[in-house]
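>>> What would the 3D arrangement of this be:
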Amino acid sequence: MTEIPQITDSHCHLDFPDFEGRLGEVVRDAAKAGVTRMVTICTKLHNEPAVRAIAEAHPSVFYAAGTHPMSAATEPLVTVDQLVTLARHPKMVGIGETGLDYHYTADSAAVQQTSLRIHIEAARETGLPLIIHARDADDDMARILTEEYRKGVYTCVMHCFSSSAELARTALGLGFYLSMSGITAFPKSQELRDIFAAAPLDRILLETDAPYLAPPPHRGKRNEPAYTAHTARKAAETFGLPYPEFAARTQENFDRLFTKAARARKAA
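Here you go, the predicted model:
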């Protein structure tokens, strides 16, 4: 029997109501598809205990915590100390998601930028990768990421990257990673696939952003970690590689960026 290539869903939201009462099944289905690790993302700090509990209950699940930019104006402003304290948990492996979203919440741009800089400082202090959400804010995003990098090095992944080639070049120039979501498998996403194809293979991650953005053949339905495999197979075509080789390379990339999760797997 041929072994299924292992991959990682680097960004999902297993605490969302879509998965209530189904987590065991979701994790098992993911494993059957070769998705042997998941990072579930806390987007509001008052939900952190629930997100942490999911990671604690499932050996293959890790988590990250932060304040989503669309909630930056309605949630208490997070502090560096809060994030650093949370990061002491053995299964918390990233800071965020944070970032800028001017599509729906441009009126809160100032507080989003403040929140982003706080998360960046926490990423520096903890050594954990920053997880960035960017939508319709390319210029400010490129400027802040660059300004902050000059103040002190940090690592970062541009989650669910679907922004411009210019922002991709800025992020890659800083040594950051780009994550491929189900959007990259949509038939009309050739321009986005071209952006990824021009990126170094050693900076590519995979994700679902579940329960959102399900790739074909599940587009329009609830997404889940198992479907990372559909995105990954289309991504392998984008890079002109056999699927097992592409999967292995993305695993190496995840381990290089999410070092805490990589250490945990070695210790298991």
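>>> all contacts plus neighbour counts: C-alpha atoms, from now on.
Noted.
>>> which residues in the stretch 101-250 of the chain form helices?
For the stretch 101-250 of the chain, applying DSSP state H, counting those that start in this stretch gives helices covering 102-105, 109-126, 138-151, 165-173, 190-197, 228-238, 243-257.
>>> Same list, those, but as TSV with distance to Met180 and mean neighbour count please.
Shown next, in TSV, are those (distance: least, C-alpha to C-alpha, whole Å; neighbours: other C-alpha atoms under 10 Å):
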stretch	distance to Met180	mean neighbour count
helix 102-105	20	14
helix 109-126	22	22
helix 138-151	18	15
helix 165-173	12	17
helix 190-197	8	17
helix 228-238	8	21
helix 243-257	10	19
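>>> Determine which of the ones you listed approaches Ile204 most closely.
Nearest of these to Ile204, taken as C-alpha to C-alpha: helix 243-257 at 6.2 Å.
>>> for comparison, sequence B:
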Amino acid sequence: MKGLKVIYYTALLQMKCSFARPMFRFCLIANPIVNTVLLYEMFKSSDRGDFVSYVVLGAGLMALWSCICFSSAGDINRERYSGTLSLIYVAPAGFSAIITGKVIGNTILSMVTFILSFLTAKILFRIDIKVSHPYCLLLAIFCAVVSFSMISIIVAYLLTLSRKTQLYMNCIEIPVILVCGFVFPAEILPLWVRPISYILSPTWAVKLIRLSVSEVWNIKEFYTVLCILIAVTAVYLVIGYFLLKLIESQVRVLATLEVS
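Predicted structure coming up:
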């Protein structure tokens, strides 16, 4: 119960702090609008019947991942340069609970990108978006939030050991967008890239969301992808647990919580 309260209040505080930063507001507000316009111009002449979902959902997902990269991962860097990372690490509340709260707060706040992407497509391009299965869409979005949060927590744990957080943070944004099929189907990637795509939970989260708004409804495929996403996320949970234990020992040896 104490851990849940820590996560809850940390998430609330994190949302306020994140929105106060100009870079986060840019990623949250400007990114989905610009991405929607760019993707619409890219897809408007295509022969895909589901290009609308790639424009709206793709733009929202790209902005969502950018917010996570420059907030959840960047929080480790900010705490380190503020001299508070070591204090958070030894806080009675628990390092894992605080990081989890930060990631959840950023992820929930970043869901605004979907609304802005939808409004941009609706107002500028008069795109009519129909959701045949709204409950499945809500379930898919919830699962996506959980999966994005899990991969963000793992990234945050890994970056705790390094003082090159900003470099790695910038390096993971675009590759994940491309490999996980945010703006095009992952199935068209080269064969040697697909295994990398399939072990990343955002790939399955993106596919699940697209299936939930598809006009050609395939309930068997939907639940198959849902089970795969749950399984991959569960593996991430186990990896995160053992990674935290490993980091606890490595931090004492390497002493990388300070700036220098």
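>>> Please state their TM-score.
TM-score of the superposed chains, computed with TM-score structural alignment, normalised by the length of the second structure, equals 0.29; 123 aligned residues with a C-alpha RMSD of 5.8 Å.
>>> can you tell me which of the helices of the stretch 101-250 of the first structure comes nearest to Leu86 of the first structure?
Using C-alpha to C-alpha, these put helix 109-126 closest to Leu86 of the first structure, at 10.1 Å.
>>> sorry, back to before: as TSV, the helices of the stretch 101-250 of the first structure with distance to Asp81 of the first structure would be great.
Shown next, in TSV, are these (distance: least, C-alpha to C-alpha, whole Å):
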stretch	distance to Asp81 of the first structure
helix 102-105	26
helix 109-126	8
helix 138-151	18
helix 165-173	26
helix 190-197	35
helix 228-238	34
helix 243-257	22
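>>> mind checking which of those helices is nearest Arg265 of the first structure?
Evaluated with C-alpha to C-alpha, these place helix 243-257 nearest to Arg265 of the first structure, the distance being 9.5 Å.
>>> by contact count, what packs against the closest one?
Here helix 243-257 of the first structure touches strand 7-12, strand 204-206, helix 228-238, helix 259-267, going by 3 or more C-alpha pairs under 8 Å, 6 or more residues apart in numbering; DSSP states H and E.
>>> Turn those into CSV, including distance to Glu56 of the first structure.
Listed next are these as CSV, based on distance: least, C-alpha to C-alpha, whole Å:
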stretch, distance to Glu56 of the first structure
strand 7-12, 16
strand 204-206, 22
helix 228-238, 22
helix 259-267, 13
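>>> Nearest to His11 of the first structure, out of the helices of the stretch 101-250 of the first structure?
For the helices of the stretch 101-250 of the first structure, proximity to His11 of the first structure was assessed by C-alpha to C-alpha; helix 228-238 is nearest, at 10.0 Å.
>>> Going by contacts, tell me the helices and strands next to that closest one.
strand 7-12, helix 190-197, strand 204-206, helix 243-257.
>>> Which among the helices of the stretch 101-250 of the first structure is found nearest to Leu83 of the first structure?
Of all the helices of the stretch 101-250 of the first structure, helix 109-126 sits nearest to Leu83 of the first structure, with 6.2 Å by C-alpha to C-alpha.
>>> Give me the angle between that closest one and helix 138-151.
Helix 109-126 of the first structure and helix 138-151 are oriented at 30 degrees to each other (axes from the mean of the first three to the mean of the last three C-alpha atoms, to 10 degrees).
>>> what separates whichever helix in the second structure runs longest from the chain centre, distance-wise?
Taking DSSP state H as the criterion, the second structure has its longest helix at helix 219-254. Taking the mean of its C-alpha atoms, helix 219-254 of the second structure sits 14 Å from the chain's own mean (C-alpha atoms, centre = their mean, to the nearest Å).
>>> Could you do stretch 112-131 of the second structure as well?
20 Å.
>>> Show me what it is in contact with.
Outside stretch 112-131 of the second structure, the residues that touch it by C-alpha atoms under 8 Å, 6 or more residues apart in numbering are 28-29, 31-33, 36-37, 52, 56-57, 59-61, 63-64, 137, 212-214.
>>> need the longest strand for the first structure.
Scanning the first structure for the longest strand, with DSSP state E as the assignment, gives strand 92-101.
>>> Go ahead and confirm Ile195 of the first structure touches Arg169.
No. Between Ile195 of the first structure and Arg169 no contact is recorded; they are 9.1 Å apart, counting by C-alpha atoms under 8 Å.
>>> And the helices in the stretch 1-150 of the second structure?
With DSSP H, counting those that start in this stretch as the criterion, the stretch 1-150 of the second structure has helices at 2-19, 22-25, 31-43, 51-68, 74-82, 85-89, 95-110, 112-125, 134-160.
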